[in-house]
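Visitor: just coords:
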């Protein structure tokens, strides 16, 4: 399922049956988040990420509410797995084509 719009929510972080949950504005969001976020269970947090499905969020960042947003880790790039797989298949196809053409020339 493709990712939806960027979200920025504030709520309370909880442990759910399948991972982390964010209770925000009367709703419950299922979070796809990194393990270090578990240290914030029970705290009010801010979450940024993309909506995935009905009530899922693929998280970019989670930090304590009311604090400045932390700097982005790494290069700050968000790479979609589908794009990476597509690029790999296209690259493989091009290499196979080049080797096939080179074999016919010799």
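Guide: Looks like it came in fine. If you're wondering where the values come from, they're calculated on a predicted model, not measured in any experiment.
Visitor: C-alpha from now on. contacts and neighbour counts both.
Guide: OK.
Visitor: Next secondary structure after the longest strand along the chain?
Guide: In terms of residue count, the longest strand belonging to the chain (DSSP state E) is strand 6-16. Downstream of strand 6-16, the first helix or strand assigned by DSSP states H and E is strand 19-24.
Visitor: picking up where we left off before, return the angle between stretch directions for the longest strand of the chain and strand 19-24.
Guide: With axes from the mean of the first three to the mean of the last three C-alpha atoms, to 10 degrees as the basis, strand 6-16 and strand 19-24 are set at 120 degrees to each other.
Visitor: What is the neighbour count of residue 6?
Guide: Number of residues near residue 6 (other C-alpha atoms under 10 Å) recorded here: 13.
Visitor: which SSE is the closest residue to it other than its chain neighbours in?
Guide: Excluding its sequence neighbours, the residue lying closest to residue 6 (C-alpha to C-alpha, 6 or more residues apart in numbering) is residue 50, at 4.5 Å. Assigned by DSSP H and E, residue 50 falls within strand 44-52.
Visitor: Put this next to the first one:
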């Protein structure tokens, strides 16, 4: 996004008029590789997107990605805790009582 901001500031400072659809296309092309699938969807709709709509979609996608990361981390943590519980229970006999190893 920093590169995009630099380009925008340069265009503004030079007082260059740029068509809104060109701006939308440029922003879409500047998205990171990790956004490739989202980028493809935007390209099909770019002729109908305004800058305001594009920014709103980008913000929503960014929030969704953050939430997905949180959910993934939570799921991984839950899985690890579940594995630890199962490993701790592996010392139990069929009645659920702990087996004690005597030296």
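Guide: Perfect, I can see it now. Just so it is clear, the structure is predicted and the values come from calculations on it, not from any experiment.
Visitor: Give me the TM-score for this pair.
Guide: The TM-score (TM-score structural alignment, normalised by the length of structure 2) is 0.41; 62 aligned residues with a C-alpha RMSD of 3.3 Å.
Visitor: before we move on, the earlier item: just checking, what packs against the longest strand of structure 1?
Guide: Using 3 or more C-alpha pairs under 8 Å, 6 or more residues apart in numbering; DSSP states H and E as the contact test, the elements touching strand 6-16 of structure 1 are strand 19-24, strand 44-52.
Visitor: related to what we said a few turns ago, wait, isn't the residue nearest to residue 6 of structure 1 in contact with residue 30?
Guide: No - in this structure residue 50 of structure 1 lies outside contact range of residue 30 using C-alpha atoms under 8 Å: 11.7 Å.
Visitor: so what's in contact with those two at the same time?
Guide: Jointly contacting residue 50 of structure 1 and residue 30 under the rule C-alpha atoms under 8 Å, 6 or more residues apart in numbering are residue 57.
Visitor: With neighbour numbers in mind, choose between these two.
Guide: Set residue 50 of structure 1 next to residue 30 and count neighbours by other C-alpha under 10 Å: residue 30 wins out with 23 against 19.
Visitor: Give me the buried positions along the helix or strand in which the more buried one is found.
Guide: Secondary structure assignment for residue 30 of structure 1, by DSSP H and E: strand 27-32. Within strand 27-32 of structure 1, the residues scored as buried using 16 or more other C-alpha atoms under 10 Å are 28, 29, 30, 31, 32.
Visitor: so what secondary structure elements neighbour that strand?
Guide: Under the contact definition 3+ C-alpha pairs under 8 Å, 6+ apart, strand 27-32 of structure 1 sits against strand 19-24, strand 56-64.
Visitor: Going by neighbour count, list what's buried in the first one.
Guide: Of the residues in strand 19-24 of structure 1, those with enough neighbours to count as buried (16+ other C-alpha under 10 Å) are 20, 21, 22, 23, 24.
Visitor: related to what we said a few turns ago, could you list the residues in contact with the strand holding residue 30 of structure 1?
Guide: Everything outside strand 27-32 of structure 1 that qualifies as a contact, by C-alpha under 8 Å, 6+ apart, is 19, 20, 21, 22, 23, 55, 56, 57, 58, 59.
Visitor: Could you figure out how far that strand is turned away from strand 6-16?
Guide: Going by the same axes, to 10 degrees, strand 27-32 of structure 1 makes 90 degrees with strand 6-16.
Visitor: Quick one: work out the angle between strand 27-32 of structure 1 and strand 44-52.
Guide: When the same axes, to 10 degrees is applied, the directions of strand 27-32 of structure 1 and strand 44-52 differ by 70 degrees.
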